[in-house]
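**Q** Let's see this in three dimensions:
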Amino acid sequence: MNRRLLIWLPFAVFVGLAGLVLYGLYRPDNTVVRSALVGKPLPEFRLAPIAPGKPGLAAADMKGGVRLLNVFGSWCIPCIAEAPQLMALKNRGVEIDAIAIRDTGPAVQRFLTENGDPYARVGDDPRSQVQLSLGSSGVPETFVIDAEGRIAHQHVGPINANEVDDILKAIEDAK
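**A** A predicted model of the protein is given here:
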């Protein structure tokens, strides 16, 4: 191989890698996560209560009306940012239940006192077993559950103020 070409080879590799990185940075994001469980029944589960004065949560509790199931942690910063939107949904008549992931009762109580309490029930998932069975990969994550106990919609990440109407539409669509 010609020596001049060998001298330019590292530069060409660098330019190629830089181009690949720039492409990855500037291509449009695909923020839609397609869950394999949408349209399917909730997996069976029964979680003990974690918040004082609130019942635990079971899959059977999620039948009979459209409601939200929020997966959260008191230690989760995006969950704090999401709290006002969950309160706004509750104030608009949305029933919301929750699963607390790898948490403690006092920490959950403090979280609810400081950030508002939109939840009817809060179940304790100390090893994230139910979270994983739902196909949830992190917190916060919110599921719209229809009256038959099927997952109608999955929202990954915190619900932002501009997404409240989208969640209300998903709830309406699940009726």
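**Q** Please make it C-alpha for all contacts and neighbour counts, starting now.
**A** Will do.
**Q** Tell me how many other residues surround residue 69.
**A** Neighbour count for residue 69, taken as other Cα atoms under 10 Å: 22.
**Q** Which elements pack onto whichever strand or helix holds it?
**A** Assessed by DSSP states H and E, residue 69 sits inside strand 67-72. Helices and strands touching strand 67-72, by 3 or more Cα pairs under 8 Å, 6 or more residues apart in numbering; DSSP states H and E, are strand 96-101, strand 141-145.
**Q** Please tell me how far residue 57 sits from residue 86.
**A** From residue 57 across to residue 86, the span is 18 Å (Cα to Cα, to the nearest Å).
**Q** swap in residue 151?
**A** For residue 151, the distance to residue 86 (Cα to Cα) stands at 18 Å.
**Q** Can you show me the helices along this protein?
**A** All helices of the chain, identified by DSSP state H, fall at 3-26, 77-91, 105-115, 129-133, 164-174.
**Q** now the ones you listed in a markdown table, with mean neighbour count and distance to residue 70?
**A** Shown next, in a markdown table, are these (neighbours: other Cα atoms under 10 Å; distance: least, Cα to Cα, whole Å):
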| stretch | mean neighbour count | distance to residue 70 |
| --- | --- | --- |
| helix 3-26 | 11 | 31 |
| helix 77-91 | 18 | 9 |
| helix 105-115 | 15 | 13 |
| helix 129-133 | 16 | 10 |
| helix 164-174 | 15 | 12 |
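**Q** and for comparison, fold this next one:
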Amino acid sequence: MFPRTREDIAAVRLRDPAARGAFEIWLTYSGMHAVWGYRFSHWLWTARAFFLARVVSQYVRFLTGVEIHPAAELGRRVIIDHGSGVVIGETAIVGDDVLIYHGVTLGGTSAEGGKRHPTLGSDVVVGAGAAILGNITVGSGSVVGAGAVVVEDAPEGSLLVGVPAVARPKRGTKAPKDCFNYTDPAIYI
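**A** Got it, this is the predicted structure:
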């Protein structure tokens, strides 16, 4: 667990210009506390201690304002910046090196069993207040704008903005036009 904690702290230092040092991150970053608490509750969940895993996850939610279901799958170096109000549902899958800002929801759109929450690829940034809903995939290297509501799959390297969000290629992305929901090349950002 300690090598992962060091890796998380190093990731925050690289991506957050306000981070002044490892001790400060370890002591004061509630988003990181939520991720570390999730890892413990996820370990309990995979050990089939379901009730205890839920108790731990709810205690972490009480302390940090971040709710991560213990059955969700989070990759390495996931950063929850500012934390408060983040919700990550039971069947959500989050790749490595993902940056999530406050008020983000990775939620379901169905009460039926099975996979009902989103999958985020690696190197995704999710802006404040965004909602990514349902059994959809946001490709690696994508950026979800603040306040966007994503309800459809998005290819790698997408910029997702709006309600509902429309996938556009990020600046410098070389992707076939038919991967995105537009025809006008003038909207490249």
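**Q** what's the TM-score for these two chains?
**A** After superposition, the two chains reach a TM-score (TM-score structural alignment, normalised by the length of the first structure) of 0.27; 82 aligned residues with a Cα RMSD of 5.1 Å.
**Q** Could you export the helices and strands packed on strand 67-72 of the first structure as CSV, including distance to residue 112 of the first structure and mean neighbour count?
**A** Shown next, in CSV, are these (distance: least, Cα to Cα, whole Å; neighbours: other Cα atoms under 10 Å):
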stretch, distance to residue 112 of the first structure, mean neighbour count
strand 96-101, 11, 25
strand 141-145, 17, 25
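**Q** Those strands into JSON lines, with extra columns for distance to residue 129 of the first structure?
**A** Formatted as JSON lines, those follow (distance: least, Cα to Cα, whole Å):
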{"stretch": "strand 96-101", "distance to residue 129 of the first structure": "9"}
{"stretch": "strand 141-145", "distance to residue 129 of the first structure": "15"}
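**Q** Looking at those, which is nearest to residue 81 of the first structure?
**A** Closest of those to residue 81 of the first structure is strand 141-145, at 12.7 Å (criterion: Cα to Cα).
**Q** returning to what we had before: could the helices of the first structure go into JSON lines alongside distance to residue 156 of the first structure?
**A** Listed next are the helices of the first structure as JSON lines, based on distance: least, Cα to Cα, whole Å:
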{"stretch": "helix 3-26", "distance to residue 156 of the first structure": "21"}
{"stretch": "helix 77-91", "distance to residue 156 of the first structure": "11"}
{"stretch": "helix 105-115", "distance to residue 156 of the first structure": "20"}
{"stretch": "helix 129-133", "distance to residue 156 of the first structure": "13"}
{"stretch": "helix 164-174", "distance to residue 156 of the first structure": "12"}
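**Q** List just the one of the ones you listed that sits closest to residue 143 of the first structure.
**A** The closest of the helices of the first structure to residue 143 of the first structure is helix 164-174. By Cα to Cα, the value is 9.4 Å.
**Q** what is the orientation angle of the closest one with helix 77-91?
**A** Helix 164-174 of the first structure and helix 77-91 meet at an angle of 60 degrees, taking axes from the mean of the first three to the mean of the last three Cα atoms, to 10 degrees as the criterion.
**Q** Helix 164-174 of the first structure relative to strand 141-145, how many degrees between them?
**A** In terms of direction (the same axes, to 10 degrees), helix 164-174 of the first structure departs from strand 141-145 by 30 degrees.
**Q** In the second structure, where's the longest helix?
**A** Longest helix of the second structure, by residue count under DSSP H: helix 30-46.
**Q** List the buried residues in that one.
**A** Neighbour counts using 16 or more other Cα atoms under 10 Å place 30-45 of helix 30-46 of the second structure among the buried residues.
**Q** right, and out of those, which lies closest to residue 125 of the second structure?
**A** Of all these, residue 125 of the second structure sits closest to residue 31, with 14.8 Å by Cα to Cα.
**Q** any idea how far residue 3 of the first structure is from residue 9 of the first structure?
**A** According to Cα to Cα, residue 3 of the first structure stands 10 Å off from residue 9 of the first structure.
**Q** Having no further points to raise, I will conclude here.
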